[in-house]
Structure formats: structure tokens, C-alpha cells
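**Student:** below are the sequence and a predicted model; questions follow.
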Amino acid sequence: MKFFRKYATVKIFTIFSVLLLSSCSKDSDDPAPQETEITVSTSDFSITMDENPINGQVIGSVQGSTNDGSVTFSITEQTPSGAFSIDASSGELKVADETLFDFESNPTITGTVQVANGAVSENASITITLNDLMEENVYEGDLILRSQQEVNDFGANNYAAIIGTLHIGDPEEGTTTDIIDLSPLQSLRSINGDLGITNNPSLISTLGLNIHYLYGKLIIVVNDTLEKIEGFNRLTSVQELVLSLNPRLYDLSGLYQLTSIGDGLVLVSCPQISNLDWLSNLTSFGGDLTIINCNSLANIDGLSNLTTATGEYNYFRITYNNSLLNLNGIENLNTEIYHLEIAANSSLTSIEGLQNKRVTTTLKIIENPFLENLHGLESTINISHELTVQNNNSLINIQGLRNLETAESFQIFNNESLPNLVGLNNLERCRNLDIRGNNELTDFCDLQNLFINGSNNSYIAIYNAYNPTKQDIIDGNCSL
């Protein structure tokens, strides 16, 4: 009997051991968790451009992406050597040695760019094809055409390119020209610098121009009778676009092919421009956006394909546009805004188009009488200089600032309908806080976090419906 019990015990122990070993073995056979495989993608880059550019001129950008982290760009080879350079983080190609961009010597410039994420990389082939400009038809130097006769005389030379800037009209303030016809310039295809059209009171249209490449700014200002921008149907990029003080200008369809503006877009005193649909192909710009005193402009929906701002310090000024209802056209643009000013837009009811755009230095929302809230500013966390909310008579809440943590100087002035400061409960640091002249403001309770847990040097509350002291707010006497 003892033998049987002993035998049974040994047998049970043996079975248990076998099961345990089998379980361990099964566990060890399970596959290890797989790490995500890093992938990199890119595409070949090709462009046709005029010969004889200048050093530093932007050629274009190589595209590259990865499923984890970011990519870097580097040139592994190029022929001829040293012709172009690349920005390691953005993939932007620039002319490095202008002497190599000569059609007779190098009609085609090629190379290979490596797009990499660590050890994983893909290559993009670079092909730059140069246009042959007849050497005798290239004008070298800056040029000003101050009269119709000068336009005619220059046009008789049939220049295909200008290595320099061209100014049509008199750039001197207060002077005018008799220029009415730009068709003598129809052979001109490329301008290496800026193109200015200024102070031409009799010019109705730019018809007759045939500009394919403009490597500088396009500046069209103070042309009293100008109605149409024409002659730029093949132009895809400019360094900056400035349209100002052209009181009859309404048709800008000639700029429809623009996809890139290197620095910024400036529209000032353009009373007949009712929309920005002529910019519907624009996808990137430098980051400066100025729209001032364009009283027929009801929307900026034409900017809806704008997704990229390349500037380091982006300035947005949208002021004195009496018909503008909202900012919805820039909702797809993801960027930081260094300075944002939305002021005196007498029909504006919404700024929600500012979503995903973090303001960092200066924010001014002033004199927008029908603006009821600040929704659209939720990405703004720290204002390092000045934040002003002033004279917005219909403003009833500022909850769009609910993620605000820091504002160096914060003024809330003369917002006649604002009843409370709900939305400022996350404010932790505000050196100077000035709240005055808000006739309906009775609730300051959202400032408790700032005064109890945060940092504040100066606080003023006067001429409001209720004007509690800092100690009142700390003690809970923060509302009527």
C-alpha cells in the first residue's frame, strides 16, 4: 500500500512536471512583439528653368516622408559637381554655382538626393533642364520704363530675359506715366529679379505681357484705372505678391496658376476684389498674410488649398475689411503665427479658420463689432509679448483662450457684452493684466488660478460692472 501511494505520488509529480515544461515550451515558442518597420518614401524631381540664374535662387523642393519621425535630405552625387545645394531638413534645392547653369555647357543638370530616416533611405533622381536663352536677347541690369515710348523702344529689341529687375512706370511717389500698352514686351519670358508696375494712371490691363518665370517679387501698386491682371498664365511662383492701391482692379484670373509665394501675400486697398478664387491653386507661401481695406472681400475661401507656411516669423494682419464674414479659407494651414492682428472687420462673425494655428508673440482682436467668441484660438498657449481683446461689442465669451497659460501683457478693454472671464482658468503667468470698460463684466472667478497658484505683477480692474481686487478674487469674492 505504501508502495502504491509512493508510486502514485511520483506519477502525479511527473505528469505535473511534463505539463509545466510543455507550458513553458509553448510560451517560449510565441513570436516576439514586432517593432514597426520604418519606411521612407520620395519621388524623382524634375524641372525646366531658364539658364543664367543667380546664386541662392530657389529651384524647388524634393519631397520626402516617413511613417515614424522625420527625414533628412542629402546630395549623394550631381553632375556637374557643386551646381546645386539642398536644405537638409526641408529638401529645398537652390542654385549653388550660377556659372554652371549655362545651357551651352550644361543643358541638363542631374543628381541624386538621398532621403533618409536613420539607416533607412530612398533615392530621388534630380533632373534640371535649362532653357536656352539667346545671349543677344538677354538684358543684363535693372531697368525702369517710365513712358510708353520707352516701353516701345525696349520691346523693339525682343529681349527674352532680364537678368535684373524691371519696373514699368515711375517708382517715385507722386509721379505718373503715360503707359497704356504693354504688348511691345510680349517677347519677354523671364525676369531674374522683381517686376514692379507702379504709378500708371492710364493702364487698364497688363495684356501683352507673357511672363513665364519671375524669380523676385511681383509688385502692382497705384494704378488708378487698372482692371485686369493678364499675361501671367504660365507663372507658377513668385517671391512675394503685393497688390495695393489699385481702386478698379477686379479681375486677377491671370494669376490662377500660382502655386507658391516665397515670402508673403499683401492685399491693401483693393476695393473691387470680392474673392480670392484666383489663388485656389496656391499651396505654400512664406507665412506673411496682409489683407487690409478690401471692402468687397466677403471670404478668403480661395486660400483653402494653402497648407504650408515656410516662414520662421509669420505675420497675419487682417484689418478693415468691411464685408469679410469669416476666416474659413485658411483652416487647412498648419503653422505658428508670430503676430496676429484681426481688427476693424465690421461684418466678421467667426475666426474659427484660425484653428491649428498657434499664436506666439502678439495677438490683437480689436473692433470686430459682430464677433461673439474667440473659437479658433484654442492652439494658443503662450503669448510672449501682448494680447489685446478690445472693442468687440458682441463678444460674449472668450473660451477660445481656454488653453492659454502665459500672456506677458493682457488687455481686455471695452467689450460691451462680455459677462465673464470663463476660459482663463489655465492662465498661470501674466505680468500685466488690465481689465477695464467692460460694461457687463461681473465674473472674474477664472482668475483664481492665476492669483493663487500663478504669477502676476500688475492687475487693474476699473470701469467694469464689477471691479474686484486681487484679494477679493483670492478670497472667493470674484463675482456679483
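**Tutor:** Thanks, I have the structure now.
**Student:** switch to C-alpha atoms for all contacts and neighbour counts from now on
**Tutor:** Fine.
**Student:** by residue count, which helix of this structure is the longest?
**Tutor:** helix 2-29 (DSSP state H).
**Student:** following element in sequence after it, please.
**Tutor:** strand 40-42 (DSSP states H and E).
**Student:** beyond that following strand, next helix or strand please.
**Tutor:** Following strand 40-42 toward the C-terminus (DSSP H and E): strand 45-50.
**Student:** so what touches that next one?
**Tutor:** Here strand 45-50 makes contact (Cα atoms under 8 Å, 6 or more residues apart in numbering) with 61-62, 124-133, 190, 213.
**Student:** which among these end up buried?
**Tutor:** 62, 124-131, 133, 190, 213 (16 or more other Cα atoms under 10 Å).
**Student:** comparison target below:
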Amino acid sequence: MKKIFLYTILSFIIFGCSVDNSDIQILPVTILQGNVILRTQADVDAIGAQRYNVINGYLNIGDRWAEDHIPVPSDITDLSPLNTIISVTRQVEIQSNPLLTSLEGLSQLSVASGLIVNDNENLASLDGLTNFRAIEGNSFVSRQTVYSGGVISFLNNASLTSIEALSNINPQVLNSVSVNTTGLTSLEGLENITNVATLQVINNNNLTSLAALEGLTAINNTLLIFGNDLLSNYCILQAPLQNNSALEIYNVSENQFNPTQQNIIDGDCSQ
């Protein structure tokens, strides 16, 4: 890994006032070239001490999946040392951290290629990500799957009851959105997802509403919604399915109500 120092010019313009040279500040931006895997709290502390602003690679908080390696649970409890990171050029993966209860240390993060939050059994919300603004489309590999970029994924976070922090994301076209085995009752936070190739909502026992997908205009390839015991209203998906009725994969099953694709298109979408 290599550290590079760049300098950016930030100008602060106050409405109605002119800007002179005194309004321009030269601030250093520290870039880490390479991927980062933080398996322990000591790793988090060590990287945090370097005060990086940009990671030109992926950031893995917790152990990382590999073909021959299942992640070992970490001892990470505090992400505050990472509070200078503003950009990650590939994905941010928060994986296998059973003691982690907060993402507050990622409060400056604004852009990444994907956000993957898996196997964090005591994480209740994403509140530390309120400055997260954009998911860019760089390709990456996660769990032996190649993504073309633009991914939001939550898997096996049983205590996760809020993803509202993501509501500040700019309108996004994504490759995949996956919400799998969480404690969510709604998808509030995903209002600005406008177009997605694959949408998966699976095994969320408390989920009662998809209404937060109000900004979604198209599902291009795959819709999987199953194992959500309390889910009975899919009307928010009527327009996206009308815009593309030729999905390659459609599976809505084992929920409280299980309409066909044509049912939803025709407006027979709730019970």
C-alpha cells in the first residue's frame, strides 16, 4: 500500500458576496493506494492513525470471504478512527463484526462502488452513514460474485431495524439491491433508488412495507421477494413492472400475500 498526498482547492462562496484569495484554502488529501482489510480493532486503530481521506481500492471492515476461507468474527467495536475517510473507489464491506453496534465512525464517507453489510448481529442502524451520497459503478468481487458495480446488500443482520441513513443518497441506478434476513419493518432509506437490475427482499420476518421504493421506475432483470411473513402489499412495484414486464426471473412466494407478476401489473397487488 502506498500513501500519496494531493492538494485540492476548496472555495467557499457565500451567496451575494464576492470571493477573493482569502476565501481559498489549500487542504491536503491523503490517498491510500490498494485494498484494505481490517480484521481487528487494532487494525482499525492503525489505519485510522494514518488519517487517510481516500482509499483507492476496497475497504473491508471485518474478515473477508474467500473461496477457501469463511470469515472469522472480529473484535471490532469502534469505527471512530476511520472518521477521515470520504471516498472508497470500490466497495465498502462491513462483514462478521458481532460486537459492532454503530457505524458512527464512517460519518465522512460520501461515495463508494458498493455498500455490503453482512453478518453483524448487533448492528441496529446505519446512522453513521448520513453523509453517504453516491454509489459509483466500478466493478468488484464479493463472496466469489462479480458485480458490475452499484450494489447495496444487507445479509444476516438480525438486529438491523433502520437503514434510513441512506435516504441522503443521490438518485441512483444500481446493479443490485438485496435485503436478506434483517429486523427491518420497512425499507425507508431506499427512496432514491430509481432503477435496479436485481431486487431481492428475502426472509425479513418483520417487514410489512415496500413503500419506501417509491422512486423506483424500473426493475430490469430479476425480482425475488420471498419468506417475508408479514408482507402483503406490492402496489409500489406496479409502475416498475409495467415499465418492464419481461423479467428474466420473477419469484414472489412464501409471503403473507403472493401475487403473480401480472397481478401486480393489473393492480391486484395487495391483500
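**Tutor:** Good, I have the coordinates. Note that the coordinates shown come from a computational prediction; the quantities given were computed from them, not determined experimentally.
**Student:** about what we covered before: quick one: list the elements packing against the longest helix of structure 1.
**Tutor:** Using 3 or more Cα pairs under 8 Å, 6 or more residues apart in numbering; DSSP states H and E as the contact test, no helix or strand touches helix 2-29 of structure 1.
**Student:** quick one, helices of the stretch 301-450 of structure 1?
**Tutor:** Remark: helices assigned in the stretch 301-450 of structure 1 by DSSP state H, counting those that start in this stretch are 448-453.
**Student:** how about the strands in it?
**Tutor:** Under the criterion DSSP state E, counting those that start in this stretch, the stretch 301-450 of structure 1 contains strands at 308-309, 315-319, 335-343, 357-366, 382-390, 406-413, 429-436.
**Student:** turn the ones you listed into TSV, including distance to Val151 of structure 1.
**Tutor:** Below are the strands of the stretch 301-450 of structure 1 laid out as TSV (distance: least, Cα to Cα, whole Å):
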stretch	distance to Val151 of structure 1
strand 308-309	37
strand 315-319	36
strand 335-343	41
strand 357-366	45
strand 382-390	49
strand 406-413	54
strand 429-436	58
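**Student:** what's the match for Ala211 of structure 2 in structure 1?
**Tutor:** Counting by TM-score structural alignment, Ala211 of structure 2 corresponds to Val422 in structure 1.
**Student:** before we move on, the earlier item: show me which of the contacts of strand 45-50 of structure 1 is closest to Lys470 of structure 1.
**Tutor:** Taking Cα to Cα as the measure, Lys470 of structure 1 sits nearest to Ser61 out of these, at 54.1 Å.
**Student:** touching, that closest one and Val113? I think so.
**Tutor:** No: Ser61 of structure 1 is not in contact with Val113 according to Cα atoms under 8 Å; the separation is 11.0 Å.
**Student:** between these two, which contacts overlap?
**Tutor:** Joint contacts of Ser61 of structure 1 and Val113 (Cα under 8 Å, 6+ apart) do not exist.
**Student:** Gln399 of structure 1 - how many residues pack around it?
**Tutor:** 20 (other Cα atoms under 10 Å).
**Student:** what's it aligned with over in structure 2?
**Tutor:** Gln399 of structure 1 maps onto Glu188 in structure 2, by TM-score structural alignment.
**Student:** which residues does its match contact?
**Tutor:** Contacts of Glu188 of structure 2 by Cα under 8 Å, 6+ apart are 162-164, 167, 211-213.
**Student:** that older thread, redo the strands of the stretch 301-450 of structure 1 as JSON lines? Include distance to Asn477 of structure 1 and mean neighbour count.
**Tutor:** Formatted as JSON lines, the strands of the stretch 301-450 of structure 1 follow (distance: least, Cα to Cα, whole Å; neighbours: other Cα atoms under 10 Å):
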{"stretch": "strand 308-309", "distance to Asn477 of structure 1": "46", "mean neighbour count": "20"}
{"stretch": "strand 315-319", "distance to Asn477 of structure 1": "38", "mean neighbour count": "21"}
{"stretch": "strand 335-343", "distance to Asn477 of structure 1": "34", "mean neighbour count": "21"}
{"stretch": "strand 357-366", "distance to Asn477 of structure 1": "29", "mean neighbour count": "22"}
{"stretch": "strand 382-390", "distance to Asn477 of structure 1": "24", "mean neighbour count": "20"}
{"stretch": "strand 406-413", "distance to Asn477 of structure 1": "20", "mean neighbour count": "21"}
{"stretch": "strand 429-436", "distance to Asn477 of structure 1": "17", "mean neighbour count": "19"}
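**Student:** let me know which of those strands is the nearest to Thr108 of structure 1.
**Tutor:** Minimum separation from Thr108 of structure 1 across these (Cα to Cα) falls at strand 308-309, 29.7 Å.
**Student:** tell me how far that closest one lies from the chain's centre.
**Tutor:** Centre-to-centre, strand 308-309 of structure 1 and its host chain are 4 Å apart (Cα atoms, centre = their mean, to the nearest Å).
**Student:** run through who's touching it.
**Tutor:** 283-287, 333-335.
**Student:** look up how far Gly423 of structure 1 lies from the equivalent of Ala239 of structure 2 over in structure 1.
**Tutor:** Using TM-score structural alignment, the partner of Ala239 of structure 2 in structure 1 is Asn449. Here the criterion is Cα to Cα, to the nearest Å. By it, Asn449 of structure 1 lies 12 Å from Gly423 of structure 1.
**Student:** and Ser237 of structure 1, by the same measure?
**Tutor:** 42 Å.
**Student:** more crowded one of the two?
**Tutor:** Per other Cα under 10 Å, whichever of Ser237 of structure 1 and Gly423 has more neighbours is Ser237, with 24 against 17.
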